[in-house]
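Sequence plus predicted model, see below.
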Amino acid sequence: MKNRAPTYLKHQFLIAMPHMADPNFAHSLTYIVEHTANGAMGLTINRPLDLNLKDILEQLRPERAVPELCEHVPIYAGGPVMTDRGFVLHPASMSFDATVELQEGLALSTSLDALGSIADGNGPRRSLICLGYAGWEAGQLEAELADNAWLTCPYSAHILFNTSSELRLDAAAKHLGVNLNLLSTQAGHA
């Protein structure tokens, strides 16, 4: 029997199964930024915090006035790791001090100039700002997948940028032809 090369989930969505008990991930949709033999890193994209860009910028640069339009830019709970660190998903057409190009024209920035650019109206037209990230050690995500904790779904820019946060999880499931309401909340193997 041939050894198969491992399958990594970089640039895909993880859909939490209905029986997901971990409160950090129950009912979550997570974009996988990186997945290798060493582990995985992702950003939960459907959990808005009770914060907006104006709140963040008033803390980070109190000496500058923040445009009122920043009150309408939500901040998401990206995951339970490093919750004081910001991550911005945006089209790769723009680059900032700390930007990594991902795939399919998507980029990730982690520098303050990205937030300032969005606030000043010079930033990417579409973006999603997260505090914190989701992280898995080597083999951990693979074990969770084997335990049926997640469904995987191909990335969709429409789901990420054009679907409201409360509809993203169901939209990703629908993209697979799955209705999460019809799935059992009990884990198991066939």
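Here it is on my side, so go on.

Every contact and neighbour count from this point should use C-alpha atoms.
Fine.

The spatially most central residue of the chain: what's it in contact with?
In the chain, the residue lying closest to the centroid (Cα atoms, centre = their mean) is Leu43, at 2.8 Å. Shown in contact with Leu43 (Cα atoms under 8 Å, 6 or more residues apart in numbering): Thr30, Tyr31, Ile32, Val33, Gly78, Gly79, Cys130, Gly132, Tyr133, Ala134.

Check which helix or strand it maps to.
Assessed by DSSP states H and E, Leu43 sits inside strand 39-44.

And that strand, how far out from the chain middle?
8 Å (Cα atoms, centre = their mean, to the nearest Å).

List of residues touching the helix or strand following it?
Where DSSP H and E defines the elements, the next helix or strand beyond strand 39-44 is strand 48-52. With contact meaning Cα under 8 Å, 6+ apart, strand 48-52 is reached by Cys70, Glu71, His72, Val73, Pro74, Ile75, Tyr76, Ala77, Ser165.

for the last one, what are its contacts?
Ser165 makes contacts with Ile45, Asn46, Arg47, Pro48, as judged by Cα under 8 Å, 6+ apart.

Now the residue lying closest to Met82 once chain neighbours are set aside: which helix or strand?
Spatial nearest neighbour of Met82, chain neighbours left out: Gly132 (4.8 Å); criterion: Cα to Cα, 6 or more residues apart in numbering. According to DSSP H and E, Gly132 maps onto strand 128-137.

can you pull the buried residues of that strand?
Buried residues in strand 128-137, defined by neighbour count with 16 or more other Cα atoms under 10 Å: Leu128, Ile129, Cys130, Leu131, Gly132, Tyr133, Ala134, Gly135.

Got another one to weigh against that:
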Amino acid sequence: MDGAFLTGQMLIAMPTIGDPRFERALILLCAHDETHAMGVAVNRPVEGLSVPDLLRRLDISAGAGVTETPVLMGGPVEMERGFVVHTDDYGAEHTIPVPGGYALTATREVLAAMAAPGAGPRRAILALGYAGWSAGQLEGELRHNVWLTCEADEALVFDDDHATKWTRALAKLGVDPQFLTAEAGRA
């Protein structure tokens, strides 16, 4: 990858990924450098669990503005831990900025802010777990055509049409999923 890092980009799982945990996954890369990569899947709702449900379980009183958006499965690592991807108009002590106008916060403070009208970020998703890669692992997967990448946008990250996010990300690249293959060519 010649030193190019993909923080703030979207990873689009290829149909031949071979790992059901990432089938049709769309992941916002929140960190990527020479030592690791970390991202949160933005299109995998947890069946039967909404943000208000989770706030109640954590004894956080939700204001009237908290909508019934689903909690997402962010990835297979630390699935018992919550991660909030949000617009960068909100920040706390442990907020990690993500290029493109995004941020990542994994504290109870951001959940309380989301529950209070007007206190939290303009847009946010709550995910359980994350996807992580060790040094060079993601680069190897990219070389082996496991992932495609595209620019992130607010609709792909935050809207509730989770069923179409993967296809819409591919469409940003001009790719029709029926023509995808894991084979690479050489000129």
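Right, received. Where do you want to start? As the structure is a computational prediction, the values presented were derived from the model and not from experiment.

one step back: now the strand holding Leu43 of structure 1 on structure 2. Mean distance?
Superposing on structure 2 and averaging over aligned pairs (mean Cα distance after the TM-score superposition for structure 1), strand 39-44 of structure 1 comes out at 0.7 Å.

Leu183 of structure 1 reaches Ala16, doesn't it?
No. Counting by Cα atoms under 8 Å, Leu183 of structure 1 stays clear of Ala16, with 11.5 Å between them.

the more surrounded of those two?
More crowded of Leu183 of structure 1 and Ala16, by other Cα atoms under 10 Å: Ala16, with 23 against 12.

Make sure that one is actually in contact with Asp22.
No. Using Cα under 8 Å, Ala16 of structure 1 makes no contact with Asp22, being 9.8 Å away.

ranges for the helices of structure 1?
Assigned by DSSP state H, the helices in structure 1 fall at 53-60, 112-119, 140-146, 157-162, 165-175.

mind checking which of those is nearest Thr7 of structure 1?
Closest to Thr7 of structure 1 of those, according to Cα to Cα: helix 140-146, at 9.3 Å.

how big is the offset of the closest one relative to structure 2?
Here the mean offset of helix 140-146 of structure 1 against structure 2 after fitting is 0.9 Å, by mean Cα distance after the TM-score superposition for structure 1.

now what about that helix, what contacts it?
If you take Cα under 8 Å, 6+ apart as the criterion, helix 140-146 of structure 1 is touched by Gly39, Ala40, Trp150, Leu151.

Quick check: chain neighbours aside, which residue is closest to the last one?
Beyond its immediate neighbours in the sequence, the residue positioned closest to Leu151 of structure 1 (Cα to Cα, 6+ apart) is Ile15, lying 5.0 Å away.

Could you do Met94 of structure 1 as well?
Counting by Cα to Cα, 6+ apart, the nearest residue to Met94 of structure 1 once its immediate chain neighbours are dropped is Pro124, at 6.6 Å.

Repeat that for Pro154 of structure 1.
Pro154 of structure 1's closest residue in space is Gln12 (Cα to Cα, 6+ apart), at 4.9 Å.

before we move on, what about Gly101 of structure 2?
Nearest one to Gly101 of structure 2, counting by Cα to Cα, 6+ apart, is Asp88 at 5.2 Å.

quick revisit: would you check the span in structure 2 matched by the strand holding Gly132 of structure 1?
Alignment of strand 128-137 of structure 1 against structure 2: residues 125-134, by TM-score structural alignment.

how many neighbours does the aligned partner of Val33 of structure 1 in structure 2 have?
Residue pairing (TM-score structural alignment): Val33 of structure 1 is matched to Cys30 of structure 2. Using other Cα under 10 Å, Cys30 of structure 2 has 24 neighbouring residues.

residues touching Cys30 of structure 2, list them.
Counting by Cα under 8 Å, 6+ apart, Cys30 of structure 2 has contacts Thr7, Gly8, Ala37, Met38, Gly39, Val40, Val98, Ala103, Leu104.

Can you select the buried ones from those residues in PyMOL?
Per 16+ other Cα under 10 Å, the buried members of the contacts of Cys30 of structure 2 correspond to this PyMOL selection:
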select buried, resi 7+8+37+38+39+40+98+103+104
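
and the contacts of Cys30 of structure 2 as CSV, adding distance to Ala116 of structure 2?
Putting these into CSV (distance: Cα to Cα, whole Å) gives the following:
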residue, distance to Ala116 of structure 2
Thr7, 30
Gly8, 27
Ala37, 32
Met38, 28
Gly39, 26
Val40, 24
Val98, 24
Ala103, 19
Leu104, 18
